[in-house]
Structures are given as C-alpha cells and as structure tokens.
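In: Here is a sequence with its predicted model. Questions after.
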Amino acid sequence: MRAAMVRELISRMRSKEHANDQPSTPRPRARRRKKKAALAVSAMVMTVGSTGYELGNPSDANAITLVSQHDNIRRHASKRTVSEELKEAIAEEEGVHLTVYADPIGKPTVGVGHLVRAFDNLSVGDVISYERALEFLEQDLKQAEAAVARLTANLPLYQHEYDALVDLVFNIGEGNANKENSPNLNAAIKAGDYAAIAEELAYHTAGNAKLRGLAYRSDRRAAIFQQADYSDPRPRALALRDPQLEGIDTG
C-alpha cells in the first residue's frame, strides 16, 4: 500500500513537471535515462572530486552514480533549487500519507512528512488529496531551500551536494542544523571541508529513539552528497542479508 501511494504521488509529480516543461528545456527524466545508459556502457563511474570529476571504481554495480553533465561546477545555494531526483527520493523516504497521523514524537503529520500547522486547519484523522500533498511538499521544500542558503552562506555546492543538505534540513529541521545543535556540521561548512560535511549528514534518532529508517536515510543522503547516487539502499542491504530478496519491492 505504501509503495503504491508513493508511486502514485511520483507519477503525479512527474506529470506536473512535464506540464511545466518548456519545449526547449531538456526534461530531467530524459537526462536520467541518458545517465543510466552511460553507466551501462562503462565499467567505471564518475565520482566528484573537490576540483572536478575523477574516475573511480563503483562500490555497487547497480548504483546510479553519474553527476549530471549539465552541472559540473559548484554554485552557491541561493542559485539552486532541488532536483526532481531529490523530490522523488524524499517521497520514497517519507512515504505518502493522505490521512493526518501522529509521527514518532507525537506531532500531527500528513502528505510527504509535512508537519501540520494551525493554519492548515487539519487534525489527526483528516484526509487530504494527492494534489494538496504535493502543494505541502513544494512549500516545505522552499523553506528547506531557504534554510540551506542560510546554513551554507557562501559555500559553493554541486547540485547533489545541495540536494543532500536540503534533505537533511527537510528531515531534521533548520533548528537542529544550527551551530548550537550541529556544531561539527557548521564548522565543516565554514572550513569548506566537503569530506567533513559528508561525515555530519547522519542522524539516526527521533525523540531519543534510534530508528532503522533514519539510518537508511542517512546512508542514502551521504551517497547523494558524495556520489550523486539517489537510489534507495534498502534493496541492496536486504539482498546482502538474503540474496533471494534481491529485486523485491521493499516499499
């Protein structure tokens, strides 16, 4: 049921994206297919170095780890918006809930991880549409984008590095990413130490409880930041424990 709802939301998201495309603008889905094709041809993958592209051996033959050829320089966060790949990854991670529920720490939540606010006029048990869930997601992503621009100041970022930081803020909130609550992350950003930033992307607890889902999400976030790999690590993790599970939908 969860996987079906996620697929439905992503389908609607892609339809909306398609409708907003200009004729002269290459569609992200088309670019993604080109990236997959390039990966299939080559036994090597492109990983990102601090000064550009470097060739490296893939850690997983099934991973999609190609950086977009249309984005080979770092830019300030204020010049960026989240990619469609990240939107879909967040939907997969958060799931899609059309009925308002209480999250692990008791906060009313709906849609794609949207924390219900007083002016949303919603209570636990209320039902929303897919369209409203998408509206909430766009609103929340804009807030996360603005927060990342504040967090990173003048630090330039590749698209995938930016996406990973937006996912972090979307997941834990801007307050938990500030200097007081995440001093090492902020120190790494100030120093322009991209490797150290990657090490600070792991958040495994909610309400003082360690959650496996957050651990998987942290692994995915780190892979996005370091390798531009937006794929879900769960199928690979399950396959390592039991090869017969490889290829099974775990949503």
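Out: Everything's here; your move.

In: drop to CA atoms for contacts and neighbour counts, all remaining ones
Out: OK.

In: The closest residue to T250 other than its chain neighbours in helix, strand or coil?
Out: Leaving aside its sequence neighbours, T250 sits nearest to P235 (C-alpha to C-alpha, 6 or more residues apart in numbering; 6.7 Å). Here P235 is recorded as helix under DSSP: H, G, I helix; E, B strand; the rest coil.

In: What distance do you get for the closest residue to H97 other than its chain neighbours to G125?
Out: Spatial nearest neighbour of H97, excluding adjacent residues (C-alpha to C-alpha, 6+ apart): G111 at 4.7 Å. For G111, the distance to G125 equals 13 Å [C-alpha to C-alpha, to the nearest Å].

In: Below is an additional structure, to be compared with the one above:
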Amino acid sequence: MSAAVMGLSTGASDISAFDPRYSISLMDLDPTEQRVHAMDLRVSETMKEALAEEEGVRLVVYRDVAGYPTVGVGHLITPQDGLSVGDRITYEQAIAFLESDLEKAEKGVKRLVGDLPIYQHEFDALVDLVYNVGEGNVSESQSPRLNRAIANADYDSIAEQLEYTTAAGKVARGLQYRSERRQSIFMEASYEDPRAVEVDKAGRISA
C-alpha cells in the first residue's frame, strides 16, 4: 500500500441537513472507545488501506465485474472524466479520484445514519459499503431492512445487512469476501483480509 494512499486525508465537509446541536467533539470522546455522531468522523487510514486492497490501484481504465468502466481505486468513470476503456491515468489522478469518491461516500453514510451514534470502525464499514455499491443502493427503497435497523438503533441487524454479493445479477466471489470483511470491520473492528493465504507444512498455499 502506497504511503500516498495511506497518508491521504479526506476532510469531511459540513452538511446543512444535520442539526449541529447533535454534534459531539472528538476532543471529548474517542470514537474507537465510544460511539459518536457520524458528523465528527472521517474514514480511517486503516480503512483506506483495506479499501485499496479490495479495489486495487489500477491506472488503465477497465470494466469491473458489472461491466462498468473503472479506474484508480474502484472509481466508476463518469462522462465528466472524459475517459474510455484502455485509457491510462497518472497515479496522482488515481489519488484525486479516491479523495473525491471517499468524500462522497462519507457524506452518503452521514445522510444514511442521521443521528445514530457509531464507532469509528462501524463508520468505516458503512463507508466501504457506500463506496462499493453507491448511495442509491442503500436508500430506503433499495435497502429497507438496513434503513429500518438504523432507525431502530439495532447494530446487530445493521451488520447483517452489510452483505452485498451480486454484480450484474450474479453472485461474485470477490464481493462475498468483501462483505465478510465489511461485517468483521463493523462488528469486531477487524480489518484483516479473509482471503489471506496460509501455508501448510508441505509448503502448499491455500486461501
């Protein structure tokens, strides 16, 4: 993982839809030890590393598992990008896309959870979800159970709803692993990749 990615800071912008009366200062609370208002949180460096592991850092535009043109750290190409499959970008452009996409995902999570207090690792898992599937797919119409769990402050049920395993209507093994990792981050603050290889006594590598 590049230090440029690891050291990236994506400042959370103010969102007028949130009442500042609910804001809790991180000077008073440690979000790794106590749940705080999502407005006070930004994605952690550990989550950025996990995200880059999941998405990879690719400098040539390719099609993802759903067939969408993608580049950088899982950045979906937009018409404004002016890029097509096979085009190459610089590493600096990849980081700029990541910064912009993370800021959007953070805002999406803050709109999703509203006033529900959350830990840093819970916020990270939800950022990964929104980054991966898009804010539209976690809306009340598309993900009613997730939204109901948030409304009921039912953290166990929120974790259960973090499983998104299909792309273009088909189950993707990579998304199954990613969902497993996302749920572990949310429930246990465990960021390890479940696909980490193991070597047996005979020297054979297994996933």
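Out: Thanks, I have it. Just so we're clear, the structure is a prediction, and the values are computed from it rather than from any experiment.

In: Would you mind giving the residues in structure 2 matched to stretch 107-122 of structure 1?
Out: Alignment of stretch 107-122 of structure 1 against structure 2: residues 68-83, by TM-score structural alignment.

In: got it, and stretch 157-168 of structure 1?
Out: Aligning stretch 157-168 of structure 1 against structure 2 (TM-score structural alignment) gives residues 118-129.

In: Over to stretch 72-84 of structure 1?
Out: Residues 33-45 of structure 2 are where stretch 72-84 of structure 1 aligns, with TM-score structural alignment as the criterion.

In: What are the boundaries of the helices in structure 1?
Out: 2-20, 28-41, 84-94, 130-152, 159-172, 183-191, 194-199, 212-227, 234-241 (DSSP state H).

In: and these, which is most packed in?
Out: helix 159-172 (a mean of 24; mean count of other C-alpha atoms under 10 Å).

In: Just list what it packs against, helices and strands only.
Out: In this structure, helix 159-172 of structure 1 packs against helix 84-94, helix 130-152, helix 212-227, with contacts taken as 3 or more C-alpha pairs under 8 Å, 6 or more residues apart in numbering; DSSP states H and E.

In: contacts for that helix?
Out: 67, 71, 74, 77, 80, 82-83, 86, 90, 140-141, 144-145, 147-148, 177, 201, 203, 221-222, 224-228 (C-alpha atoms under 8 Å, 6 or more residues apart in numbering).

In: same thing but 7 Å
Out: 71, 77, 82-83, 86, 141, 144-145, 148, 177, 201, 221, 224-225, 228 (C-alpha atoms under 7 Å, 6 or more residues apart in numbering).

In: For that helix, give me the average deviation versus structure 2.
Out: For helix 159-172 of structure 1, the mean distance from the matching residues in structure 2 following superposition reads 0.4 Å, by mean C-alpha distance after the TM-score superposition for structure 1.

In: relative orientation of that helix and helix 130-152 in degrees?
Out: Put simply, helix 159-172 of structure 1 runs at 110 degrees to helix 130-152, going by axes from the mean of the first three to the mean of the last three C-alpha atoms, to 10 degrees.
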